[in-house]
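Visitor: Give the three-dimensional model of this entry:
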Amino acid sequence: MSLYDDTVLVLKGYEDQPELRQAYLDHLAVHADGLWKSCGAGHITASALVVDPEGGRVLLTLHRKMRMWLQMGGHCEPDDTTLMAAALREATEESGIEGLALLPGGPVRLDRHHTPCAWHLDVQYAALAPPGAVEAISDESLDLRWFPYDTVAEVADDSVVHLLTATRARL
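Guide: The predicted model follows:
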């Protein structure tokens, strides 16, 4: 199965946010390259909010280009076999944490936002940090920091706050 086919199946199986979900599916139906950064009309991205439920905290990255505190995530790559694999790869690369595990049940949220390269049609997962996880900053970040759940709204935008809320509802 191709990444394109997997993404369509993931989106069709996602039951929340029906209008936005349909917009993603419509985008893919019109743009065969809708998963790739080269698609100037916008592209599917995959992200994961790294959480430590026992510590009641979330790991955010101060994104080098966006200059905002965000969850880990980014563009799909040709070696990604599934959308979940893309989200887990991005979370692992940007957090430096080995052994992350995506929260079962598929995507937590969808979020469409404009970036300097194009519209991102982000499929958002949540990743559980293993006990004793130690983060390591990547080249894509200016900073990487754990934040208690109740302080996220002070540093991050509404998209991250909504993602955290949806993630906590699944924990």
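Visitor: Going by C-alpha atoms from here, please, whenever you check contacts or count neighbours.
Guide: OK.
Visitor: Just list the residues touching the most centrally placed residue in the chain, thanks.
Guide: Centroid-nearest residue in the chain: Ser47, 1.3 Å away (criterion: Cα atoms, centre = their mean). Ser47 sits next to 71-74, 86-88, 90-91, 122-125 when contact means Cα atoms under 8 Å, 6 or more residues apart in numbering.
Visitor: On the three-state scheme, Gly40 is what?
Guide: The three-state assignment at Gly40 reads coil, by DSSP: H, G, I helix; E, B strand; the rest coil.
Visitor: So which residues of this structure form helices?
Guide: Listed in chain order, the helices found in the chain under DSSP state H are 3-13, 18-30, 83-95, 152-155, 158-170.
Visitor: right, and the ones you listed - which one's nearest Gly55?
Guide: helix 158-170 (12.7 Å; Cα to Cα).
Visitor: Tell me which of the helices of the chain is the most buried.
Guide: helix 83-95 (a mean of 24; mean count of other Cα atoms under 10 Å).
Visitor: how far does that one sit from the chain's center?
Guide: From the chain centre to the centre of helix 83-95 is a distance of 8 Å (Cα atoms, centre = their mean, to the nearest Å).
Visitor: pretty sure Ala118 is touching Thr45, no?
Guide: No - between Ala118 and Thr45 there is no contact under Cα atoms under 8 Å: 11.0 Å.
Visitor: How about the contacts made by Asn40?
Guide: For residue 40 the amino acid is Gly, not Asn. 117-118.
Visitor: Swap in 10 Å and give it another go.
Guide: Residues near Gly40 by Cα atoms under 10 Å, 6 or more residues apart in numbering: 33-34, 117-119.
Visitor: Another sequence for comparison is provided below:
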Amino acid sequence: MTDTLHGDAVRALRDWTVQDAGQDGLRRDYLGHLAERPDGLRRACLPAHITASAVVVDPAADRVLLTLHPKVGRWLQMGGHCEPGDDTLAAAALREATEESGIAGLTLVGDGGRPQVVRLDRHEVHCAGRDNPAGVHLDVQYVAIAPPGAEELISEESLDLRWFPYDELPELTDGSVRRLVALARDLTG
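Guide: Next up, the predicted model:
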């Protein structure tokens, strides 16, 4: 992980304009984590580390692409751990979305050409397997727009990959994903 990524994560969170008190509290918690932990974006940073994700949408068709996560057993947005080659959180989110969706040419929603954080979500996970203590993902979320006519290609990181109409999300979708999808719809509609 580079100092560039750490600095970008601090900048992205610090510069994000948040209207919601709960999201602002998470933003402050994430910034505190990064201030205390130079390794705060590494998977090995325990008990918590920053991750990046993006919900892939096709606004022209009013649909969202979700992956059925093999470890979680729920439909989620694309995302995961930051890697050594990621210089920015947005690049990590875009890389994960591209790898997991199989769609080239995704673009992140932004302001003035700069991808913007849209939401934060803190959740417990078992990165090291179910037999090991749970950790916490401090997820930084973006919205990715699929190019016209995009066709998904399932990866080995997914049990299933499907487009869903915004108003017909599958039962195995939690409240956090539903809130992210609603926000993505508002931002791209």
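Visitor: if I look at the residue nearest to the centre of structure 1, how far off is Val30 of structure 1?
Guide: Separation of Ser47 of structure 1 from Val30 of structure 1 (Cα to Cα, to the nearest Å) stands at 23 Å.
Visitor: picking that back up, between the contacts of Gly40 of structure 1, which is nearest Ala129 of structure 1?
Guide: Using Cα to Cα, these come closest to Ala129 of structure 1 at Trp119, 28.8 Å.
Visitor: residue in structure 2 matching the closest one?
Guide: In structure 2, Trp119 of structure 1 lines up with Val136, judged by TM-score structural alignment.
Visitor: I'd assumed His126 was in contact with that match.
Guide: Yes - contact criterion Cα atoms under 10 Å: Val136 of structure 2 and His126 qualify, at 8.3 Å.
Visitor: neighbour count winner among these two?
Guide: For Val136 of structure 2 versus His126, the count of surrounding residues by other Cα atoms under 10 Å is larger for Val136: 18 against 15.
Visitor: Relative to His123 of structure 2, how far out is the more buried one?
Guide: Taken as Cα to Cα, the span from Val136 of structure 2 to His123 of structure 2 is 6 Å.
Visitor: Name the residues contacting each of these two.
Guide: Ala48.
Visitor: Show the contacting residues for the residue lying closest to His63 of structure 1 once chain neighbours are set aside.
Guide: The shortest distance from His63 of structure 1 to any non-neighbouring residue, by Cα to Cα, 6 or more residues apart in numbering, is to Ser141 (4.8 Å). By Cα under 10 Å, 6+ apart, the contact set of Ser141 of structure 1 is 60-70, 72, 94-95.
Visitor: Selection in ChimeraX covering whichever of these are buried, please.
Guide: Only the buried members of the contacts of Ser141 of structure 1 enter the following ChimeraX selection, criterion being 16 or more other Cα atoms under 10 Å:
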select :60,61,62,63,68,69,70,72,94,95
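Visitor: about what we covered before: I'd like the helices of structure 1 as CSV, with distance to Cys39 of structure 1 appended.
Guide: As requested, the helices of structure 1 are exported to CSV (distance: least, Cα to Cα, whole Å):
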stretch, distance to Cys39 of structure 1
helix 3-13, 14
helix 18-30, 11
helix 83-95, 17
helix 152-155, 31
helix 158-170, 23
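Visitor: hang on, the earlier thing: out of the contacts of Gly40 of structure 1, which two are the most distant from each other?
Guide: Largest pairwise distance in the contacts of Gly40 of structure 1, by Cα to Cα, is 14.8 Å, between Asp33 and Cys117.
Visitor: who's more crowded, the two?
Guide: Neighbours per residue (other Cα under 10 Å) separate Asp33 of structure 1 from Cys117, with Asp33 holding more: 18 against 13.
Visitor: And that one, what's its match in structure 2?
Guide: Using TM-score structural alignment, Asp33 of structure 1 lines up with Asp39 in structure 2.
Visitor: Contacts only, for the residue nearest to its match when sequence neighbours are not counted.
Guide: Counting by Cα to Cα, 6+ apart, Asp39 of structure 2 lies nearest to Cys45, which is 6.2 Å off, once chain neighbours are set aside. Cys45 of structure 2 is in contact with 37-39, 135-136, counting by Cα under 10 Å, 6+ apart.
Visitor: of those, closest to Val118 of structure 2?
Guide: Using Cα to Cα, these come closest to Val118 of structure 2 at Val136, 19.6 Å.
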